[in-house]
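> build me a model:
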Amino acid sequence: MRIGILGAGNMATALGAGWRAAGHDVMASGRSGSLADAGRFGPVVLLAVPATAAVEVLAHIAPDTVVIDCTNAVTPGFGVEHPYAAITAARPDLRVVKAFNLCHDSVWRQPSRVFGGRPLAVPMCGPASAKEVVAPLVTDLGCTPLDAGGPERAALLESTAAFAIGLWFAGADAQAILQPTHTDSGDSLLTR
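A predicted model of the protein is given here:
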């Protein structure tokens, strides 16, 4: 698949390298093309610019493109703004999926994304038709795509990122706050 990447920073580089290794044709702005070249390169565009620049660069993306929004807008004190809402309001003609925003770029640089015997799960929020396009790209990185709901749930995913980043900066093991789906007794956490 042809994937354009708007951005040339750590996330753009890490995810782009992973998709190239999986056999995709990737064009990143600033590295192999301009913003306009990358924004019209293929049916999928990764939006990997600072959240403050996200709306500004949308003009470079062709209509009806599937856009993967991996941006986070964490404010001082580890509050959160919601770039997904601003992106979809500015360009309702795009099919935007919030994904890849929970992990540091170093995770995407690793040769494997299997931890404790389990592949990393990548939550995706957005229109169903767009998530169907993004899910194989998650799988191609050795991860499990996780349908986390429609566009209305993207703000929850952005808030989760801000919450986890705040814990990490405080020196806490943010991953330790979530226990496995089943307890030792076999009871589902959802039935308690």
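
> okay, CA-based contacts and neighbour counts for the rest of this
Noted.

> helices of the chain, residue ranges please.
Secondary structure of the chain by DSSP state H: the helices cover 10-21, 35-39, 54-57, 83-90, 105-109, 128-139, 154-169.

> any chance of these in TSV with distance to residue 63 and mean neighbour count as columns?
TSV is the format used below for these (distance: least, C-alpha to C-alpha, whole Å; neighbours: other C-alpha atoms under 10 Å):
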stretch	distance to residue 63	mean neighbour count
helix 10-21	21	19
helix 35-39	10	23
helix 54-57	13	17
helix 83-90	12	18
helix 105-109	28	16
helix 128-139	13	18
helix 154-169	21	18
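
> following up with a second sequence; could you model it the same way so I can compare the two?
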Amino acid sequence: MKITVIGAGNMAAGFVKQLTKAGHLVYIVGRDAGKSEALAKQFGAKTTEPAKAAEADVIILATAYGDAVNALRALGNLDGKVIIDITNPLSADYMSLTLGHVTSAAEEIANAFPGVRLVKAFNTIFAQVLAAGPELAGSTVPVFIAADDASAKETVSTVVHSLGFSAIDAGGLKNARYLEPLGGLNIYFGYGAGLGTTIAPTWLINK
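Just a heads-up that it's a prediction; the model follows:
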């Protein structure tokens, strides 16, 4: 697939590394041109202008939640586009969420762009886990996927599987209200409780 990654931080770098490794054609759009160029050169991706970024099959929003709407607006018309939202609405100290219960970051972004096919995914995974690959502690790391558009969810599941991760259907987009607190809890365990960033949440199923 042709995939645009918005951002050039740690999560964006993890995506670019794994997506290019999986054979996807990857484009990077970032505020810091030098950082974006360096990331593209490191992993064999390309940088592009915001106006051309929307031509991709999938757009990954790898920014902070506070930057998300402006980053997407810079791309122009996104009607019909599959957007993967990985954001968590974190407080300044990363130890709490600024949204929850009656809405979510994903829903707020979707409300700002009613024509897009927004999918919540990858928000429970640390950049270090993403960059290292899908295996952790002898198991495949799950990616929880929430969306109202079944076709968009299937497209994102295909991307997840192409990277070797396990795709878990987490229901409709409103379930981002659960996934974002789960992402916040994972961040607390990693930093607040000192467990480090090579951890990931999962569910154990007795079959």
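
> can I get the helices of the first structure in a markdown table with distance to residue 175 of the first structure?
Below are these laid out as a markdown table (distance: least, C-alpha to C-alpha, whole Å):
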| stretch | distance to residue 175 of the first structure |
| --- | --- |
| helix 10-21 | 20 |
| helix 35-39 | 34 |
| helix 54-57 | 28 |
| helix 83-90 | 24 |
| helix 105-109 | 14 |
| helix 128-139 | 20 |
| helix 154-169 | 8 |
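
> wait, which of the ones you listed is closest to residue 145 of the first structure?
When those are ranked by distance to residue 145 of the first structure, counting by C-alpha to C-alpha, first place goes to helix 128-139 at 5.3 Å.

> so that closest one corresponds to what in the second structure?
Mapped onto the second structure using TM-score structural alignment, helix 128-139 of the first structure spans residues 150-161.

> now the matching stretch on the first structure. Mean distance?
Here stretch 150-161 of the second structure is compared with the first structure after superposition; its mean distance to the aligned residues, by mean C-alpha distance after the TM-score superposition for the first structure, is 0.8 Å.

> list the contacts of that stretch.
Under the criterion C-alpha atoms under 8 Å, 6 or more residues apart in numbering, residues 82, 84, 117-119, 143, 145-147, 166-167 lie in contact with stretch 150-161 of the second structure.

> need the max-distance pair from those residues.
Using C-alpha to C-alpha for every pair in the contacts of stretch 150-161 of the second structure, the one that comes out farthest apart is 117 and 166, at 21.2 Å.

> quick check: closest non-adjacent residue to the most centrally placed residue in the second structure.
Centrality entry for the second structure: nearest residue to the mean C-alpha point is residue 86, 3.0 Å, by C-alpha atoms, centre = their mean. Here the nearest residue to residue 86 of the second structure in space, its sequence neighbours aside, is residue 123; by C-alpha to C-alpha, 6 or more residues apart in numbering that works out to 4.5 Å.

> what residue in the first structure is paired with the one you found?
Alignment of residue 123 of the second structure against the first structure is given by TM-score structural alignment, with residue 101 as its counterpart.

> now do residue 80 of the second structure
Alignment note (TM-score structural alignment): residue 80 of the second structure maps to residue 64 of the first structure.

> number of nearby residues for the closest residue to its match other than its chain neighbours?
Leaving aside its sequence neighbours, residue 64 of the first structure sits nearest to residue 94 (C-alpha to C-alpha, 6+ apart; 4.7 Å). By the other C-alpha atoms under 10 Å criterion, the neighbourhood of residue 94 of the first structure contains 19 residues.
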